[in-house]
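In: no FASTA, just this:
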């Protein structure tokens, strides 16, 4: 059995006087706090060298090793890297071998790939099924790609996966070389051991593990299910606050990064690497989690979504959904984000004379929504915890006519919305392709009724008498169609050249100042 060495003399293994979180029954680990900080953590006092990164000889004969998340010549503001001081360097492993292709894993979303499809129709998936008890499936084996954009080797684009697992990774680690992974648990905690230390991540929290970092996932609560957004070539950032000012949205101090801990283990280990959506494996005769100390800002972290501070309109009108943005990743186009991660938590709705549900819209971004827990208040389609919905870019969507009638006639009072619920959205700028797995091999796909929008009939024609009065008051000719529409099927052509058909009556109107 391995021997785990964790800091004990100081809280979280941090320097004396520094702040670290306090363990809880749900989470037994300490964390350093802050977003994109340059942390320093050591499990054994004095193992971090001072004033240099590569001393001629490290304390206890540890090996120094650097991990880069950005190019060497990146600006100081964007540079991300970390230094490890470990028992053995990462090069100590046997040769790599290519694993058999995972049918449900994709890393290439080119329109030339026959296993993905760009289509203008939306999709909804009910909760994704957990593995059968007889099949032992760990986190890596349970990865399934739903959709994505771009291609991993171009370092531009992203992939959306679900994970479905029922067994812990034992003497096995995973390293994703394609991109940074945002993990959104929906069922069951994930006990994640990384080279930087340990994180316990529950539903209601998210974790980000950057490219090139080795980690393993254990299941303290049994089977797990959740979502992953993987970004190629970019890193997650906090959104700008703009006129919100200094405070609000996701606070930097609420992001938590592991403290150094290490194992002494000389048993056989398997390391699985992902590159371009393909898996490779190698073995080694010791644990990869032997980092005694580290420093830098390229480190995994987690965040509690319940801590998100909502900012919204408190008088009238709706705010854009960007006010719900927790993290974003920039694209190569200035001013355009590759993706934004939005969260919808419990909050007050207080606006007056405002249509409060999401309005009918056609969005330049693709919207992919998931539910962590609770009930979704939308009515155009179901959204179950553990399920997903996909609305492609520029295609129309919105609420049912029943919800519209309710929202346009209700007495508006302050109300608590999203009570005991967390939903989220991956708000993705480019067009997104859906995989063969999601379209053809998912038994949980929701089939919407073909007539779901047939009962939306506009009330405009119920106001023709008032419309004529208003036109006359404005000095404009009346439509004069009220009597004509009473005879269904009678064709009337008004002023103008184009014709439309309503209830069997052809109407053309070209009205304006004469």
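Out: Happy to help now that I have it. Bear in mind that the values here come from a model prediction, so they are computed numbers and not experimental data.
In: Please count neighbours and contacts with C-alpha atoms only from this point.
Out: Will do.
In: who are the neighbours in contact with residue 311?
Out: 244, 248-249, 323-324 (Cα atoms under 8 Å, 6 or more residues apart in numbering).
In: next up, a second structure to put side by side with the first:
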């Protein structure tokens, strides 16, 4: 990973593994060097405005049409696609899950995908799905691409290596990667087992949010996003390519590796980002800012200011505001929030929400600190405090997130989550001071 990448803003990169394999200037690709084939991978309509037009030219040993032989349908019963609802009896509510158990049988990244929620409509290219993956073996001869959407990967335990047709990305907990729609890759486990979260984005691509009055600095800086250098595999042995297309899965057998891109240039590429490089901003006198101030990436919808998806993190930071309740306050929201915890504790839920866990607070359902968190924050001395050794995140969408049958019937579902607010007592007593006795 050697180059900076600005998601969604039309950067153009070039990289080659063999000298001269990438045509330059008027060097026509009619007969590319090394006997390579020229192929374009487009991530936007041809006529999209220049700032959002995304495509890359790949110079590969074989064109992708050689990868797409006769397909056959295969089953991935735990990977669901929106719209998907009504196949379980779980009632409306706020929900939380313990970490999903690691698999016992050999399970790779694709087979280990478990869909927790779906939202919107993949065929209408709007909405998302939230998944948890748990794997204990690498993908050796299997490869995959997703035609339904791009995939934002958030490891929680174990390092993974994404070997893509445009280069190799190694990813550790605390980092994220975005794999564009249509990109072929396989996943190798550096550490076993491995577990993490995936946001499958059906809509417009993730991009950096506008900073508005914040100005030119802070939040996620473009220089910290990294793209891979070209890498290829010349393997002449049986392989399999799995494709997710309109919610169904298909496979085709190959006699060679599809990861054979020798050189590429363009602006449609996978990238990674280290969440430790995010520079948070917040209140420095009073008032608690909205959680949107922690947005790393956003996938816009057709309505300005209303995201198809926001990827929000809650990183280590200083809390310095005076006379202000510092954890997230109680609220109801038009957005639906899928939260995960990578490490440490989440300040509003210090008990029960553990690394690898999941919570779901759907649109207009009230949520906020548990009774313990509220009492602790209400009585805390208001002085500068460093919130450290933590990293939580949120996949937030304008659409309701529908739990899957797997999520509804999982043994990891916490039946007593709703009880975390039971101890919140009435403190109104008709006086200005209220009743703050135990």
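Out: Sure thing, it's come through. All values reported here derive from a predicted model rather than from experimental measurement.
In: Any chance of the contacts of residue 311 of structure 1 in JSON lines with distance to residue 140 of structure 1, neighbour count and secondary structure as columns?
Out: Below are those laid out as JSON lines (distance: Cα to Cα, whole Å; neighbours: other Cα atoms under 10 Å; DSSP: H, G, I helix; E, B strand; the rest coil):
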{"residue": "244", "distance to residue 140 of structure 1": "40", "neighbour count": "11", "secondary structure": "helix"}
{"residue": "248", "distance to residue 140 of structure 1": "36", "neighbour count": "14", "secondary structure": "coil"}
{"residue": "249", "distance to residue 140 of structure 1": "32", "neighbour count": "21", "secondary structure": "strand"}
{"residue": "323", "distance to residue 140 of structure 1": "34", "neighbour count": "18", "secondary structure": "helix"}
{"residue": "324", "distance to residue 140 of structure 1": "30", "neighbour count": "24", "secondary structure": "helix"}
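In: want to throw the residues you listed into CSV with distance to residue 45 of structure 1?
Out: As requested, the contacts of residue 311 of structure 1 are exported to CSV (distance: Cα to Cα, whole Å):
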residue, distance to residue 45 of structure 1
244, 42
248, 37
249, 36
323, 43
324, 41
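In: if I pick residue 257 of structure 1, what's in contact with it?
Out: 31-34, 199, 299-302.
In: Of these, which pair is most distant in space?
Out: 34 and 199 (15.0 Å; Cα to Cα).
In: between the two, who's got more neighbours?
Out: Set side by side, residue 34 of structure 1 and residue 199 show more neighbours around residue 199, with 25 against 16, by other Cα atoms under 10 Å.
In: Helix, strand, or coil at the alignment partner in structure 2 of that one?
Out: Under the alignment (TM-score structural alignment), residue 199 of structure 1 pairs with residue 169 of structure 2. Secondary structure state of residue 169 of structure 2, per DSSP: H, G, I helix; E, B strand; the rest coil, is strand.
In: Quick one: residues contacting residue 169 of structure 2.
Out: So residue 169 of structure 2 contacts 1, 161-163, 228, 271-272 (Cα under 8 Å, 6+ apart).
In: Which ChimeraX command selects the buried ones in those residues?
Out: Buried residues among these (16 or more other Cα atoms under 10 Å), as a ChimeraX selection:
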select :161,162,163,228,271,272
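In: Closest to residue 42 of structure 2 out of the contacts of residue 169 of structure 2?
Out: For the contacts of residue 169 of structure 2, the nearest to residue 42 of structure 2 is residue 271 (16.2 Å; Cα to Cα).
In: Report the separation between that closest one and residue 199 of structure 2.
Out: 15 Å (Cα to Cα, to the nearest Å).
In: Off-centre distance for stretch 38-50 of structure 1?
Out: Distance, stretch centre to chain centre, for stretch 38-50 of structure 1: 33 Å (Cα atoms, centre = their mean, to the nearest Å).
In: just stretch 68-85 of structure 2 next, same as before
Out: Counting by Cα atoms, centre = their mean, stretch 68-85 of structure 2 comes out at 20 Å from the chain centroid.
In: do the same with stretch 406-415 of structure 2
Out: 22 Å.
In: How about stretch 139-156 of structure 1?
Out: On Cα atoms, centre = their mean, the centre of stretch 139-156 of structure 1 falls 13 Å from that of its chain.
In: What is the corresponding segment of structure 2 for it?
Out: Going by TM-score structural alignment, stretch 139-156 of structure 1 sits over residues 109-126 in structure 2.
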